[in-house]
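Colleague: test case, fold it:
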Amino acid sequence: MEWRKSRFSQEGDCVEWRFPPNVVELRNSRDPEGSKLIFTHSEWRAFLAGVNAGDAMLPEE
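Modeller: Here you go, the predicted model:
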């Protein structure tokens, strides 16, 4: 199973993900052998819904 990253990622500033059975894995592309975050599909769907609703916007500087 292949790691993916956003087409909007800047060079070197990428979060990558993949979908092994029943979970979603995230990793830092600059440290592919480092630790990974693992979420259930339900958790991932809730996160994406929040992103789409604007809940994950960075604060204005």
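Colleague: make it CA atoms for all contacts and neighbour counts henceforth
Modeller: Noted.
Colleague: flag every buried residue along stretch 16-33.
Modeller: Across stretch 16-33, burial judged by 16 or more other Cα atoms under 10 Å covers 16-19, 24-29.
Colleague: to compare with the earlier structure, here is another sequence to fold:
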Amino acid sequence: MRRAVIETLCWRKSSFSGGGDGNTCVEIARLHTRIAIRDSKDPSRGPLTVPAGSFASLLRSLKAPTT
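Modeller: The predicted structure follows:
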């Protein structure tokens, strides 16, 4: 992904990131059909992108109750 595109994305952090300076989590940005994910401690390393549907599945599995 080109740096110019990365810099124009609207990055968000979880409201659960809390603690200290609040930079110890990941940030996400929505692309057209993908989700970009980056380390909030070192955003210059570049993002990982995944299909939006796969990211939604990941979130559902993380929120699912454990048995």
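Colleague: helix, strand or coil for the residue positioned nearest the centre of the second structure?
Modeller: Taking Cα atoms, centre = their mean as the criterion, Ile28 is the residue nearest the geometric centre of the second structure, at 2.4 Å. In three-state terms, and counting by DSSP: H, G, I helix; E, B strand; the rest coil, Ile28 of the second structure is strand.
Colleague: ok, it to Arg45 of the second structure distance?
Modeller: 14 Å (Cα to Cα, to the nearest Å).
Colleague: so what corresponds to Gly50 of the first structure in the second structure?
Modeller: Aligned by TM-score structural alignment, Gly50 of the first structure pairs with Ser61 of the second structure.
Colleague: which residue comes closest to Ile28 of the first structure once chain neighbours are left out?
Modeller: No Ile there; residue 28 of the first structure is Asn. Closest residue to Asn28 of the first structure apart from its sequence neighbours, by Cα to Cα, 6 or more residues apart in numbering: Val15 at 4.9 Å.
Colleague: give me the neighbour count for the one you found.
Modeller: Burial of Val15 of the first structure is recorded as 16 neighbouring residues (other Cα atoms under 10 Å).
Colleague: from Arg30 of the second structure, how far off is Gly53 of the second structure?
Modeller: 12 Å.
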